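Novice: Predicted coordinates and the sequence they were generated for:
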Amino acid sequence: MADWVDACAADDIEEEDLMRFDHGGRTFAIYHGPNGDFYCTDGLCSHEQVHLADGLVMDYEIECPKHNAAFDYRTGAALRAPACVALGTYKVKVEGGRVFVEI
């Protein structure tokens, strides 16, 4: 059964940016989209397990800092080689100025 986990304050992430979130021995990436919504994916690139929090966010894409693979962080879809496996995505809600992730 999934639980809602308090990840951070909504103000902790600038619009069109992301932050790393570690919980339960796993790493996640939380994104603040250009539409003001928040999203969450696995925090490691599916190609070589590099932390995506060090990558570049443009619109709804995260670019891996190591080999420039890219993903749509709304869906987890791999958009550019060398990544060909999608990222896992997680439901996000904002309540009382806090970002919660369903893990």
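Specialist: Arrived safely, thanks for sending. Remember, predicted model here, so these are calculated numbers, not experimental data.

Novice: drop to CA atoms for contacts and neighbour counts, all remaining ones
Specialist: Will do.

Novice: quick one: which helix or strand includes the one residue sitting closest to the centre of the chain?
Specialist: Geometric centre of the chain, nearest residue: residue 29, 3.1 Å, by Cα atoms, centre = their mean. Following DSSP states H and E, the helix or strand that holds residue 29 is strand 26-32.

Novice: also this one, for the comparison:
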Amino acid sequence: MTFERACALADVQADEALAVTIDRYDVAIARNGDEVFALQDLCSHAAVQLSEGEVDNGTVECWLHGSCFDLRTGKPTNFPATEPVATFPVEIRDGDVYVDVESTLNGVTPT
């Protein structure tokens, strides 16, 4: 696994998402309570940034059409999205968030 620094943990506010670019991938770093997740920052339905949506109850909501995606699995939890988004392994080290964009937790290839 190749973890790269994405941001400072303090930059990710509770129940919000932060847009970062790691290598060639746009990634949304989401904080839900004390947990931090990384997922592809692109809705599988309408190709808009998920980082601009709301994080609540373990999901992130796409602001355009209301599709929600599970932060752990990347699977859509409601329509209109039917395809999952890629999720990535996260490590917290010395107050920083590290993400491995070369490995996906759910086998979905990021675009």
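Specialist: Received, thanks. Everything quoted here is computed from the prediction, not taken from an experiment.

Novice: For the two chains, what TM-score is obtained?
Specialist: Remark: TM-score between the superposed chains equals 0.93 [TM-score structural alignment, normalised by the length of structure 1]; 101 aligned residues with a Cα RMSD of 1.0 Å.

Novice: before we move on, the earlier item: mean offset of the strand holding residue 29 of structure 1 relative to structure 2 (after superposition)
Specialist: Strand 26-32 of structure 1: mean distance to aligned residues in structure 2 after superposition is 0.9 Å, counting by mean Cα distance after the TM-score superposition for structure 1.

Novice: Which other helices and strands does that strand contact?
Specialist: Using 3 or more Cα pairs under 8 Å, 6 or more residues apart in numbering; DSSP states H and E as the contact definition, the elements that strand 26-32 of structure 1 packs against are strand 17-23, strand 38-42.

Novice: For residue 53 of structure 1, which of those strands is the nearest?
Specialist: Each of these was checked against residue 53 of structure 1 via Cα to Cα, and the shortest separation belongs to strand 17-23, namely 5.3 Å.

Novice: other SSEs contacting that closest one?
Specialist: Strand 17-23 of structure 1 sits against strand 26-32, strand 56-58, with contacts defined as 3+ Cα pairs under 8 Å, 6+ apart.

Novice: Tell me which of these is the most buried.
Specialist: For these, the stretch with the most neighbours on average is strand 26-32, a mean of 22; neighbours defined as mean count of other Cα atoms under 10 Å.

Novice: what's stretch 7-27 of structure 1 in contact with?
Specialist: Residues external to stretch 7-27 of structure 1 that are found in contact with it (Cα atoms under 8 Å, 6 or more residues apart in numbering): 28-34, 36, 42-44, 52-53, 56-60, 94, 97-101.

Novice: Can you give me the first-to-last residue distance of stretch 72-92 of structure 1?
Specialist: For stretch 72-92 of structure 1, the first and last residues are 16 Å from each other (Cα to Cα, to the nearest Å).

Novice: got the helices and strands packed on strand 17-23 of structure 1 as a markdown table, with distance to residue 82 of structure 1 columns?
Specialist: As requested, those are arranged in a markdown table below (distance: least, Cα to Cα, whole Å):
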| stretch | distance to residue 82 of structure 1 |
| --- | --- |
| strand 26-32 | 20 |
| strand 56-58 | 16 |
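
Novice: ranges for the strands of structure 1?
Specialist: Secondary structure of structure 1, counting by DSSP state E: strands at 4-9, 17-23, 26-32, 38-42, 56-58, 61-63, 70-72, 78-80, 89-90, 92-95, 98-102.

Novice: can you list those strands in CSV and add distance to residue 48 of structure 1?
Specialist: Rendered in CSV, the data for those read as follows (distance: least, Cα to Cα, whole Å):
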stretch, distance to residue 48 of structure 1
strand 4-9, 25
strand 17-23, 17
strand 26-32, 14
strand 38-42, 13
strand 56-58, 16
strand 61-63, 13
strand 70-72, 13
strand 78-80, 13
strand 89-90, 18
strand 92-95, 25
strand 98-102, 24
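
Novice: Brilliant, that's me finished.
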